[in-house]
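1. predicted model follows, preceded by the sequence.
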Amino acid sequence: METTPITREGYEALKKEVERIKKIDRPMNIKAIEEARAHGDLSENAEFTAAKERQSFIEGRLIELEYKLGTADIIDPDKLPKDRAVFASTVVLENIDTTETFKYQLVGPVESDIEKGKISITSPLGKAIVGKKPGEEIILQAPGGKRYYELLDIL
């Protein structure tokens, strides 16, 4: 089975979501199904249909999360090099053309969330950053053409 790199924080967040689903979401939905079933005719019962659809979503999400936990390889960032960008590094980039700066943490695909500043090491930008040292140029081949960045710092 192939493993997926993940930070301790990411692993704990997945475990917390599994626990919430098992202790809160699933029991609440079971109760909603029972209440909808009590209303009688299920063929025209929108509440029952919605609760069953929600049950399907909950069970699917639970399977997905448990798979991710089962294939997770927790990486200790303290054991990784600090002089170059690697998994779990937080980097500061500058777009050379616009001078706009960006701060990202390099994570595995399970944890990536651009809105939280977490990019996957398997993404095009993540691949371009990994292995770079402060002061080095990063060239990203984007759909709209090449973009040039400088790695300003590794935090």
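-> Here it is on my side, so go on. Numbering: from 1, shown residues only.

2. from here on, just use CA atoms for contacts and neighbour counts.
-> Noted.

3. quick one: the helices in the protein?
-> Under the criterion DSSP state H, the chain contains helices at 8-20, 26-37, 46-71, 124-129.

4. any buried residues in the last one, and which?
-> Right, helix 124-129. Residues 125, 126, 127, 128, 129 are the ones in helix 124-129 that count as buried (16 or more other C-alpha atoms under 10 Å).

5. structure B:
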Amino acid sequence: MGKISYYTEEGLNRLKAELNELKTKGRAAIAHQIAEARDKGDLSENAEYDAAKDAQGLHELKISKLEDVLSNARILDESTIDTSQVSVLSKVKIRNKKNGAEMNYTLVSEEEADLKAGRISVSSPIGKGLLGKRVGDVAQITVPAGVLEFDVVDISR
């Protein structure tokens, strides 16, 4: 059994759509590649056939992993989340104590993380360091470049 992950409804629906795409169009495309390679003759010396079978194995592995993620996925009800401290789906405004730069992040599951959109994973170093903090707290976060200090300025949904 995998670990339980929490998603927004939008994120969970996106994962379900990806799984459906892999199972339908993806499997059909792989089957077509295998059939084409099989038609080219002797399978014992057919590198194209071997490559297509390898691709099929990787495709099925991806489907299996996605099914495992979905079996342990839960939708998080935002209305029941405590807004007094940072948790999953919190929108957090932080200020770097060293240079004064302010950043806004939303803490999400690993699969929904997108740094360009300001969505960071709760399992990232910054995400882990912010969990449980309250407005006014200082988060000391160890990152590959060293230790950074951030003031928690605001928490919202």
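-> Looks like it came in fine. Just so you know, these numbers come straight off a predicted model, no measurement behind them.

6. count of residues packed around the equivalent of residue 52 of structure 2 over in structure 1?
-> Per TM-score structural alignment, the equivalent position to residue 52 of structure 2 in structure 1 is residue 51. Neighbourhood size, residue 51 of structure 1 [other C-alpha atoms under 10 Å]: 21.

7. in this structure residue 51 of structure 1 contacts residue 32, no?
-> Yes. With contact defined as C-alpha atoms under 8 Å, residue 51 of structure 1 reaches residue 32; the gap is 6.2 Å.

8. list the contacts of residue 90 of structure 2.
-> 83, 106, 107, 155, 156, 157 (C-alpha atoms under 8 Å, 6 or more residues apart in numbering).

9. swap in residue 55 of structure 1?
-> Here residue 55 of structure 1 is in contact with 26, 29, 30 (C-alpha under 8 Å, 6+ apart).

10. buried ones among the residues you listed?
-> 26, 29.

11. out of the contacts of residue 55 of structure 1, who's nearest residue 149 of structure 1?
-> Distance to residue 149 of structure 1 across these (C-alpha to C-alpha) is lowest for residue 26, with 45.6 Å.

12. wait, the closest one sits on residue 58?
-> Yes. Using C-alpha under 8 Å, residue 26 of structure 1 is in contact with residue 58, at 6.8 Å.

13. any chance of the contacts of residue 55 of structure 1 in a markdown table with distance to residue 149 of structure 1 as columns?
-> A markdown table is the format used below for the contacts of residue 55 of structure 1 (distance: C-alpha to C-alpha, whole Å):
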| residue | distance to residue 149 of structure 1 |
| --- | --- |
| 26 | 46 |
| 29 | 48 |
| 30 | 51 |
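
14. list just the nearest of the contacts of residue 55 of structure 1 to residue 68 of structure 1.
-> The closest of these to residue 68 of structure 1 turns out to be residue 26 (C-alpha to C-alpha; 19.2 Å).

15. contacts only, for the residue most central in space within structure 2.
-> Among the residues of structure 2, the one closest to the centroid is residue 111, at 1.1 Å (C-alpha atoms, centre = their mean). If a contact means C-alpha under 8 Å, 6+ apart, then residue 111 of structure 2 has residue 121 as its contacts.

16. look up how far residue 112 of structure 1 lies from the counterpart of residue 107 of structure 2 in structure 1.
-> Taking TM-score structural alignment, the alignment pairs residue 107 of structure 2 with residue 106 from structure 1. Distance from residue 106 of structure 1 to residue 112 of structure 1, counting by C-alpha to C-alpha, to the nearest Å: 8 Å.
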